[in-house]
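Participant: task: produce atomic coordinates for the following.
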Amino acid sequence: DAKVTPIRPAEPAPAAPQAASPLRKQIVPAGQPLPPQPSAGEISPEALASVREVEKRARKITLMELTERTCKWPIGDPATDDFWFCGLPSQAGKPYCDAHVGVAFQPMSARRDRRR
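Facilitator: Predicted structure coming up:
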């Protein structure tokens, strides 16, 4: 005589933690590496000062608020609620505002010279 073990129903999965706002969902899970960012040594002092000034008056928009006319420069840690995009008007044909274009699009020779 073989014993029959009754099958128990599966435990329900634990509920996923809710984000602080439906528009601010985690883009990169906590603990994952962030995309490479230019270091202060790779950015000219003028461009760095310009970026800091621009970020003080940035619109601080979410991913869902980005359009083809807004600066898409990410600011902060994507794994936190304190993450946003610049949102200022972007340069024609570029994804960023004037200040962020100055940081993102630098000639290779200028970048190599600063590393020395």
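
Participant: CA atoms for contacts and neighbours, from now on please.
Facilitator: OK.

Participant: do I have it right that Cys71 meets Gly87?
Facilitator: Yes - assessed by C-alpha atoms under 8 Å, Cys71 is found in contact with Gly87 at 4.6 Å.

Participant: this one next, for a side-by-side:
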Amino acid sequence: ANEISPEALAKVNEIEKKAKKIGLMELTERTCKWPVGDPATEDFWFCGLPVQQGKPYCEAHVGVAFQPMSARRDRRR
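Facilitator: Have a look, this model is predicted:
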């Protein structure tokens, strides 16, 4: 399990309030494909915010998905 920094989590909580909450059929290469919720329920959606270039996710979700080890250690200090 990836350990997520409090800053990254706070950013994600903020972004999920602003998220477009789009469905699978609305995804394009320009929409964040971060899934939120339980796929078995009605309350399931994808973030849908503009992606960071070359990544499948928006800036906040990239921050959670691709946290380098070294950056994580530095944050503890």
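
Participant: TM-score of the superposed pair?
Facilitator: For these two chains in superposition, a TM-score of 0.87 is obtained (TM-score structural alignment, normalised by the length of the second structure); 74 aligned residues with a C-alpha RMSD of 1.9 Å.

Participant: which residue is nearest the middle of the second structure?
Facilitator: Against the mean C-alpha coordinate of the second structure, by C-alpha atoms, centre = their mean, the closest residue is His61 at 2.3 Å.

Participant: return the residue of the first structure aligned against that one.
Facilitator: In the first structure, the residue matched to His61 of the second structure (TM-score structural alignment) is His100.

Participant: ok, now Phe44 of the second structure?
Facilitator: When the first structure is aligned by TM-score structural alignment, Phe44 of the second structure is paired with Phe83.

Participant: report the contact partners of its match.
Facilitator: Contacts were defined as C-alpha atoms under 8 Å, 6 or more residues apart in numbering; by that measure Phe83 of the first structure touches 62, 74-77.

Participant: if we only consider the residues you listed, which is nearest to Glu46 of the first structure?
Facilitator: Taking C-alpha to C-alpha as the measure, Glu46 of the first structure sits nearest to Ile75 out of the contacts of Phe83 of the first structure, at 18.9 Å.

Participant: for the closest one, give me its contacts.
Facilitator: Contact partners of Ile75 of the first structure, counting by C-alpha under 8 Å, 6+ apart, are 83-86.

Participant: can you tell me how far it sits from Thr62 of the first structure?
Facilitator: Look at Ile75 of the first structure and Thr62 of the first structure: by C-alpha to C-alpha, to the nearest Å, they are 11 Å apart.

Participant: ok, Phe85 of the first structure next?
Facilitator: Applying C-alpha to C-alpha, the value for Phe85 of the first structure to Thr62 of the first structure is 6 Å.
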